[in-house]
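Enquirer: After the sequence you'll find the predicted model.
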Amino acid sequence: MENLEQQAFSLIVHSGDGRSYAFEAIRASKEKDFEKAEELLKLSSKEFEQAHHVQTELLTMEADGNSSILSLLLIHAQDHLMTGITVKQLAEELIEIRREINMDKEKNKNIQ
């Protein structure tokens, strides 16, 4: 099993990558490339799944009585995970709004 420091860094890396993919998806939707945005959101989800796996390992260790030392690094890693997940959720909503606006514009263009 990885040591606590390695697990914290793994959380940070996967969460950061997931957040980055979510922001890339927002940018793709701004360019009306919704297919690319969806693919980037899938990549984001995969990164957060990996981060969640690490988090689950830590929680399982704690539940088994192997309490970990609470460190600033671990708190920082958890912060990355939670803010990254929030960014992804907001990206999903923003992309859906952009998709709806784009569809409305296309529909209005065809009416005129």
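Expert: Structure's in. What do you need?
Enquirer: going forward, measure contacts between C-alpha atoms and count neighbours the same way
Expert: Noted.
Enquirer: Following element in sequence after the helix or strand encompassing Glu49, please.
Expert: Element membership for Glu49 (DSSP states H and E) is helix 34-63. With elements assigned by DSSP H and E, the helix or strand that comes after helix 34-63 is helix 72-111.
Enquirer: take a look at this one as well, against the first:
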Amino acid sequence: MDEQEKSIFQIISASGDSRGSAFEALRLARKGAFEEANEKMQEAKEKSIIAHDEQTRLIAKEINGEKTETTLLMVHAQDHLMNSLLARDLIEEMIEILKEQKMK
């Protein structure tokens, strides 16, 4: 496995972990466990940072003249990253709605 493939798998793995933590946070919030949900959302953010940092490293290499081969695996990694970021953002909003409903 070459360096680019390792980076791709790092993006996929961290993105998947982030998405999983975000959905676990939503399940906890639906049960009213908002403190635990916040902890899971923090985990989701930390995993997103790992994936985003790896993506940024690949982009910086390309800017510096090291072309990145666009493979189906790379597209898959980008898809995972963007979907995990979107899921996390939407779940944050959903948790806030659940909190508001609980206060009523």
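Expert: Alright, I've got the coordinates. On a predicted model such as this, the values are computed, not experimentally measured, just so you know.
Enquirer: Need the TM-score between these chains.
Expert: TM-score of the superposed chains, computed with TM-score structural alignment, normalised by the length of the second structure, equals 0.97; 103 aligned residues with a CA RMSD of 0.7 Å.
Enquirer: Which neighbouring elements make contact with the helix holding Glu49 of the first structure?
Expert: Under the contact criterion of 3 or more CA pairs under 8 Å, 6 or more residues apart in numbering; DSSP states H and E, helix 34-63 of the first structure touches helix 4-30, helix 72-111.
Enquirer: Give me whichever of these is most buried.
Expert: Highest mean neighbour count of these: helix 4-30, a mean of 21 (counted as mean count of other CA atoms under 10 Å).
Enquirer: distance between it and the chain's centre?
Expert: Centroid displacement of helix 4-30 of the first structure relative to its chain, using CA atoms, centre = their mean, to the nearest Å, is 6 Å.
Enquirer: Provide the aligned range in the second structure for it.
Expert: Using TM-score structural alignment, helix 4-30 of the first structure corresponds to residues 4-30 of the second structure.
Enquirer: For the matching stretch, give me the average deviation versus the first structure.
Expert: Once fitted to the first structure, stretch 4-30 of the second structure is off its aligned match by 0.3 Å on average (mean CA distance after the TM-score superposition for the first structure).
Enquirer: Dump the helices and strands packed on helix 34-63 of the first structure into a markdown table; add distance to Thr56 of the first structure as well.
Expert: A markdown table is the format used below for those (distance: least, CA to CA, whole Å):
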| stretch | distance to Thr56 of the first structure |
| --- | --- |
| helix 4-30 | 11 |
| helix 72-111 | 12 |
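Enquirer: For Asp64 of the first structure, which of those helices is the nearest?
Expert: helix 4-30 (15.3 Å; CA to CA).
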